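Quick one: sequence plus predicted model below, questions after.
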Amino acid sequence: MKLLIVTQKLDKEDENLGFFHRWLEEFARHAARVTVIVSSLGTHSLPPGVSVHSLGKEKGSRKIRRLWRFWELFSYHYVRSDAVLFHMIPEFVVAASPFLLSLRRPAGLWYVHKSVTRLLKFAERVLDYIFTASNLSFRLPSKKVIYTGHGIDTEFFKPASSSPRPVTGLRLLTAGRISPVKDIETLIRACAFLKENWNREFTLSIVGGPLMARDASYSDSLKNLVEEKGLVNRVIFYGARPYTEIASVYRDHDLFVSMSTTGSIDKAVLEAMASGMTVVTANEAFRSLLPAKYFLEKRSPEFVAERIKAIAEEARPNLVLRELVVKNHSISRTVQEIIARLKNIP
């Protein structure tokens, strides 16, 4: 199979999109040739049989120039491919629609977000398949939706091979983009409650950084809250970390906490589970996926703190949670399902 893939960025070090480099490696195992068109190109080291073509955003190329470059690249490679997969960005589907409609090839979009835009509605009509992680990851009703799991690399994200180093305090972690939808302030307030009502030592690591201007303001407000609550020695902001380092971050902590309000399956939670961490989350998407004790029915700081206390002594690694990811969200399962579907037009 000769597969064409269109994505926004390829950079194995990127905090948010670094995982897709590993996806391309996996696609290369199942396709005779993989051709990738990217808006922006960074650090990469892909196997033979994978060719990458950039639209030049990393060099400052203007938007109109990138669009023209996209039409050149897509028109050339589309006719020489057996199928095409778009990753996350419906705008690419719109730009490619004249070619998709004039020459039929199996075509799909991977999309995991609760927003439903006009461009997404258009893309759904043009494409053969919509690939997504779960029923809450794609909110537009469609018979074209295929649930594939989230594509987690469970060999990269796995428990430490050696015995964990002895520690006296509980190491809490939350990771991912810092944004108001992550409700990190509730977690910080829960830490303030623990400080006053628990005699056990603990720390909270916040790993990730803001992307938008409003996110930067939110990050500043969180740091002010930490100072206000007297938690500067317990709550540490580590900023964004390269994707290649994040697996070791998970292994260095005990308990992952996610207060996200996105309503979609959070990839960071699954990565933490695959790494053998115990997790607690208030994200509604996990209500039916996790054993009840790991889901936070309430968002009050006191309730979060008490749940942390209740599961703090659980054995590590948590192999029960890891197995849920291996079974339902592994990268091999996701890629093989996508490949199988793209071999045929419905």
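Sure thing, it's come through.

use CA for all of it now, contacts and neighbours both
Fine.

Please name the nearest non-neighbouring residue to the most centrally placed residue in the chain.
Closest residue to the average C-alpha location of the chain: residue 267 at 3.8 Å, with Cα atoms, centre = their mean. Once flanking residues are discounted, residue 267 sits nearest to residue 150: 7.1 Å by Cα to Cα, 6 or more residues apart in numbering.

Distance check, that neighbour against residue 337.
According to Cα to Cα, to the nearest Å, residue 150 and residue 337 sit 11 Å apart.

Give me the more crowded residue out of those two.
Remark: of residue 150 and residue 337, residue 150 carries more neighbours, 25 against 16, as counted by other Cα atoms under 10 Å.

Now do the more buried one against residue 284, distance only.
16 Å.

Residue 68 too?
Counting by Cα to Cα, the gap from residue 68 to residue 284 is 41 Å.

So between those two, which is more surrounded?
residue 284 (19 against 13).

Name the residues of the helix or strand residue 338 falls within that come out as buried.
Residue 338 is part of helix 331-342 when elements are defined by DSSP states H and E. Within helix 331-342, the residues that count as buried by 16 or more other Cα atoms under 10 Å are 331, 332, 333, 334, 335, 336, 337, 338, 339, 341, 342.

helices or strands up against that helix?
helix 19-30 (3 or more Cα pairs under 8 Å, 6 or more residues apart in numbering; DSSP states H and E).

And for the helix it packs on, what's in contact with it?
1, 10-12, 34, 44, 46-47, 49-50, 151, 153, 243, 331-332, 335-336, 339 (Cα atoms under 8 Å, 6 or more residues apart in numbering).

Buried among the residues you listed? Make that a PyMOL selection.
Buried residues among the contacts of helix 19-30 (16+ other Cα under 10 Å), as a PyMOL selection:
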select buried, resi 10+11+12+34+50+151+153+243+331+332+335+336+339
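
take the one below as the second:
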Amino acid sequence: MRLLIITQKVDADDPILGFFHRWIEEFAKQCERVLVLCLEQGNFHLPQNVSVASLGKERQRSKPQYVARFYRYIFAHRREYDCVFVHMNPEYVLLGSFLWRIWRKRIGLWYVHRQVNMKLRIAEKLSHVIFTAAKESFQLKSGKVHVLGHGIDTKKFFCADPKMKNKEPLILSVGRITKIKNLETLVRAAGLVKTRIAEKFVVRIIGDAVTAEDRALKTDLERQIFDNGLAGTVVFMGSAPHGQMPEVYCSADLSVNLAPTGGLDKAVLESMACGVPAFSSNRAFAPLFGPLAPSLLFRHGDPEDLAEKITRFFAASPSGIGARLRQSVIAEHDIASRVSDIAGLLDDLA
């Protein structure tokens, strides 16, 4: 199969989208040829059967220029691909589907988000097949949907020596600083934990504030941290390159994800893959946590419940949890299996 991939960014170092570099590598193993058209490109090193072209965001091109370059590319290379895989951006399905269907190209859309808008509704009608990570990750009813799990590089996200931790217990939160991440609950929970255990601990927040609203939120959180005497306990670390994230996870004793129930947040799965226990308020993780769910799931927006479960974890120092969580991710979310499934389903349509 010869595959055209449409994605937002190809950059192995990007803190948010760097993971997709590994997806492309896996697709290269499954396909005769892979063409990648991205909105923006950065640092990449891909197999010889992969070519990458950019719509030019890194050169600050305009939106009309993006669209013109998009059409020029899909037309010029129309004889070099059999199927199209659109990653997370349904607008590209809207832009390209008319021509792709005339040329008898099969269209697959990967979508993992709570949001349902008109673009997604139309893209669902125009795509031949839709892939998502969990049933909560795609909110439209459709017979085209295949729930496959996420694609986590479990060989990369692995702690060779999980006992190599900091002297002080370390709690990690990974992801963009934005309202839906509910970081104020983590700050309040940290204040409660501080009153309940004698041991000093640190909470590191890994991620950036991207928009003006995000930056205002971060300023407010910094004020809360200062007002509650948590300076030095709760620390904003900024983002880290994707390639450094396994080391970041492996330095932690546990991670916390505070998003509401919905799609499976990749940060939780990466933590689990590293054998680092992950606490979450997203009940979609209950099946993956299995019998550990009562200990790892906390009520959304409830700092008291989170603080209680963190305190119990530190008091019990349970062994074997990390290994069990890692095996769950390997079984259901390993990148090689997921990409193989996607390629197989697309190939069956061609």
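On my side now, so go ahead. Given the structure is predicted, the values throughout are model-derived calculations rather than measurements.

Overlay them and tell me the TM-score.
The TM-score (TM-score structural alignment, normalised by the length of structure 1) is 0.96; 345 aligned residues with a Cα RMSD of 1.5 Å.

Quick check: which element contains the residue lying farthest from the centre of structure 1?
The centre of structure 1 is farthest from one residue, residue 199, which by Cα atoms, centre = their mean lies 34.9 Å away. Per DSSP H and E, residue 199 of structure 1 falls between elements, in no helix or strand.

Residue in structure 2 paired with it?
With the correspondence set by TM-score structural alignment, residue 199 of structure 1 lines up against residue 198 in structure 2.

again, but for residue 11 of structure 1
Matched across to structure 2, residue 11 of structure 1 falls on residue 11, judged by TM-score structural alignment.

Please name the residues that touch that match.
If you count contacts by Cα under 8 Å, 6+ apart, residue 11 of structure 2 has them with 17, 18, 21, 41, 42, 43, 44.

Next: residue 153 of structure 2.
Applying Cα under 8 Å, 6+ apart, the residues near residue 153 of structure 2 are 22, 334, 335, 336.

surely the residue nearest to residue 267 of structure 1 meets residue 330?
Yes: using Cα atoms under 8 Å, residue 150 of structure 1 makes contact with residue 330 at a distance of 7.0 Å.

Distance-wise, check the residue farthest from the centre of structure 1 relative to residue 168 of structure 1.
Taken as Cα to Cα, the span from residue 199 of structure 1 to residue 168 of structure 1 is 12 Å.

same question, residue 345 of structure 1
From residue 345 of structure 1 to residue 168 of structure 1 the distance is 57 Å (Cα to Cα).

higher neighbour count, the two?
Using other Cα under 10 Å as the criterion, residue 345 of structure 1 and residue 168 rank with residue 345 on top: 13 against 8.

So the residue nearest to residue 200 of structure 1 when sequence neighbours are not counted versus residue 72 of structure 1, what's the distance?
Excluding its sequence neighbours, the residue lying closest to residue 200 of structure 1 (Cα to Cα, 6+ apart) is residue 169, at 6.6 Å. Noted for residue 169 of structure 1: a distance of 57 Å to residue 72 of structure 1, by Cα to Cα.

Residue 111 of structure 1 now?
25 Å.

For these two, work out which one has more neighbours and name it.
Shown here are residue 111 of structure 1 and residue 72; by other Cα under 10 Å, residue 111 has more neighbours (19 against 12).

Show the contacting residues for that one.
Residues in contact with residue 111 of structure 1 (Cα under 8 Å, 6+ apart) are 87, 88, 89, 130, 131, 132, 137, 138.

Kindly present the residues you listed as a markdown table, with separate columns for neighbour count.
Shown next, in a markdown table, are the contacts of residue 111 of structure 1 (neighbours: other Cα atoms under 10 Å):
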| residue | neighbour count |
| --- | --- |
| 87 | 21 |
| 88 | 19 |
| 89 | 17 |
| 130 | 23 |
| 131 | 28 |
| 132 | 24 |
| 137 | 22 |
| 138 | 22 |
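
which of the residues you listed lies closest to residue 56 of structure 1?
Proximity of the contacts of residue 111 of structure 1 to residue 56 of structure 1 (Cα to Cα) peaks at residue 89, which lies at 16.9 Å.

In structure 2, point me to whatever sits opposite that closest one in the alignment.
By TM-score structural alignment, residue 89 of structure 1 lines up with residue 89.

Determine the three-state secondary structure at its match.
Secondary structure state of residue 89 of structure 2, per DSSP: H, G, I helix; E, B strand; the rest coil, is coil.

Does it touch residue 8 like I think?
Yes: here residue 89 of structure 2 reaches residue 8: they are 7.5 Å apart, a contact under Cα under 8 Å.

farthest-separated two in the contacts of residue 153 of structure 2?
So, these by Cα to Cα: farthest apart are 22 and 334, at 11.5 Å.

So which of these two has more stuff around it?
Legend: neighbour count by other Cα under 10 Å for residue 22 of structure 2 and residue 334, higher for residue 334 (21 against 17).

Would you mind measuring from the residue opposite that one in structure 1 once aligned to residue 79 of structure 1?
Structural alignment (TM-score structural alignment) places residue 334 of structure 2 against residue 330 in structure 1. Distance check for residue 330 of structure 1 against residue 79 of structure 1: by Cα to Cα, it reads 31 Å.

can you check residue 216 of structure 1 too?
In terms of Cα to Cα, residue 216 of structure 1 sits 43 Å off from residue 79 of structure 1.

Same question for residue 297 of structure 1.
Taking Cα to Cα, one finds residue 297 of structure 1 at 51 Å from residue 79 of structure 1.

Residue 107 of structure 2 should be in a strand, yeah?
Yes: judged by three-state DSSP, residue 107 of structure 2 forms part of a strand.

Could you report the neighbour count for it?
25.

Let me see the contact set for it.
With Cα under 8 Å, 6+ apart, residue 107 of structure 2 has these contacts: 83, 84, 85, 86, 93, 97, 100, 126, 127, 128, 129, 346.

tell me which element residue 104 of structure 1 is part of?
Per DSSP H and E: nothing holds residue 104 of structure 1, as it lies in no helix or strand.

Show me what it lines up with in structure 2.
Using TM-score structural alignment, the partner of residue 104 of structure 1 in structure 2 is residue 104.

Kindly report the same for residue 118 of structure 1.
Counting by TM-score structural alignment, the partner of residue 118 of structure 1 is residue 118.

May I have the residues that are in contact with that match?
So residue 118 of structure 2 contacts nothing (Cα under 8 Å, 6+ apart).

what number of residues lie near the residue lying closest to residue 257 of structure 2 once chain neighbours are set aside?
Nearest residue to residue 257 of structure 2, sequence neighbours excluded (Cα to Cα, 6+ apart): residue 280, at 4.8 Å. The tally of other residues near residue 280 of structure 2 (other Cα under 10 Å) stands at 26.

so what's residue 280 of structure 2 up against?
With contacts defined as Cα under 8 Å, 6+ apart, the neighbours of residue 280 of structure 2 are 256, 257, 258, 259, 268, 296, 297, 298.
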